[in-house]
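Asks: Predicted coordinates and the sequence they were generated for:
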Amino acid sequence: MTAAQADLQIDRPRVADGAALWRLARDSRVLDLNSSYSYLLWCRDFAATSAVARDEHGDPFGFVTGYLRPERPDTLLIWQVAVDEAYRGRRIAAAMLDALFARVAAERPAVHTVETTIAPDNSASRRLFTSFAERHGARLEREVLFDAGLFPDGPHDPEVLYRIGPLTSATGTPPPAP
């Protein structure tokens, strides 16, 4: 962890953060932009499985949104990761992802897998999740989850599922045997 990361304030999003998360997603020019309403709901309903990085004034400059998969409650699915352009290159996304997984695993020890989907041309996300798997000594599997033809709203790259695990919980406990 760098000195800049040690000073990071990473916590749960609040409903009042929804507009800032929407703007961060919009300004990323990479993420699929959801409605502003969805970011407000996300901050209310999925705060326990999401994280924000705050500046010295308490304003969000980065976020990770996630949820526990209903049919696989041992799996934290990461929906979006964004960091304001002025803060990029400082491993903030990695710090948020590590902090989020540690918090979720501490609160829900059964969680031992992280999933996300990444478009093939998103090299920053590929590096982020590959290095997350390496830091945690976990296996990384990839497969196309949604082929490009499934998207009804025009040209869209396929979404590749990255499945990382088994991960050790924040307490150092290995996942339960299947």
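Replies: Right, received. Where do you want to start? Computed from a predicted model, the values in this text were never measured in an experiment. Numbers count the residues shown, from 1 in each chain.
Asks: C-alpha from now on. contacts and neighbour counts both.
Replies: Noted.
Asks: buried sites along the helix or strand encompassing Ser125?
Replies: Using DSSP states H and E, Ser125 maps to helix 123-135. Of the residues in helix 123-135, 125-126, 129-130, 132-133 count as buried by neighbour count, 16 or more other Cα atoms under 10 Å.
Asks: Which helix or strand lies directly C-terminal to that helix?
Replies: Immediately after helix 123-135, counting by DSSP H and E, sits strand 140-146.
Asks: okay, pairing it with this:
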Amino acid sequence: MLNVNKATSEDASVHHFRQPTAEDGYALNKLVENSPPLDPNSVYCNLLQCTHFAETSVAVEENGALVGFISGYIPPGKPDTVFVWQVVVDKSQRGRGLAKKMLHAIVERPACAAVTHMETTITPDNEASWALFRSFARDKGADIVDRIWFEKNAHFGGQHDSEALLRIGPFARDSQQTS
């Protein structure tokens, strides 16, 4: 488990990074619900994210409250890739680099020992997500490729913007890199 001090000197609170548990499912559901424009999932879906995908996800607490969460998984047939399903940071925590710290924490997990690539989907207009993943790729010295994966009309019945598949890599785990 990783404890990370916040960047602000006037705030002495600490973020606690940990593997999620089933007890986080409801809190995750509320965190996403309070973070538009994220697509909400059912509480049951969030419970599965917190249990089935716990080894490749991260929960962040501050003073006992869930303030950040990334759900991810290793897709079947792609043992070198972690797919980031959803990133959520409480509005009180935004702008502090918490999302990028969570991405780094996931790829350092034992379950990601063979991971050399990260994938996610992002709508073309989600500038904050594009900036987050580009920054992560720069940190890792990795290339980025993207293409539309799920198209608005063909896959979402015109009810959701198209989603670009973003692939970052290859990269090494921080613990494997030399100075």
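Replies: Received the coordinates, thanks. If you're wondering where the values come from, they're calculated on a predicted model, not measured in any experiment.
Asks: okay, the buried residues of helix 123-135 of the first structure in TSV with distance to Leu33 of the first structure next?
Replies: As requested, the buried residues of helix 123-135 of the first structure are exported to TSV (distance: Cα to Cα, whole Å):
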residue	distance to Leu33 of the first structure
Ser125	16
Arg126	19
Phe129	21
Thr130	24
Phe132	24
Ala133	26
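Asks: ok, the counterpart of Val30 of the first structure in the second structure to Val88 of the second structure distance?
Replies: Aligned counterpart of Val30 of the first structure in the second structure: Pro37 (TM-score structural alignment). Pro37 of the second structure sits 10 Å away from Val88 of the second structure when distances are taken as Cα to Cα, to the nearest Å.
Asks: With Ile168 of the second structure instead?
Replies: From Ile168 of the second structure to Val88 of the second structure the distance is 20 Å (Cα to Cα).
Asks: The most centrally placed residue in the second structure: which element?
Replies: Central residue of the second structure (Cα atoms, centre = their mean): Ile70, 3.5 Å from the mean position. Per DSSP H and E, Ile70 of the second structure falls inside strand 65-73.
Asks: Distance of Leu38 of the second structure relative to Ala128 of the second structure?
Replies: Distance from Leu38 of the second structure to Ala128 of the second structure, by Cα to Cα: 12 Å.
Asks: Run through the strands of the first structure in chain order.
Replies: Here the first structure has its strands, by DSSP state E, at 9-11, 51-54, 60-69, 72-83, 113-118, 140-146, 159-164.
Asks: so the second one aligns onto which residues of the second structure?
Replies: Using TM-score structural alignment, strand 51-54 of the first structure corresponds to residues 58-61 of the second structure.
Asks: average offset between that stretch and the first structure?
Replies: With mean Cα distance after the TM-score superposition for the first structure, stretch 58-61 of the second structure departs from the first structure by a mean of 0.5 Å once superposed.
Asks: buried sites along that stretch?
Replies: Of the residues in stretch 58-61 of the second structure, those buried (16+ other Cα under 10 Å) are 58-61.
Asks: hmm, back to that, show me what contacts the match of Val30 of the first structure?
Replies: Contacts for Pro37 of the second structure (Cα atoms under 8 Å, 6 or more residues apart in numbering) come out as none.
Asks: One more: the one 5 residues further on?
Replies: For Ser42 of the second structure, the contact set (Cα under 8 Å, 6+ apart) comprises Asn29.
Asks: Please apply the same query to the one 4 residues further on.
Replies: Neighbouring residues of Asn46 of the second structure by Cα under 8 Å, 6+ apart: 25-26, 28-29.
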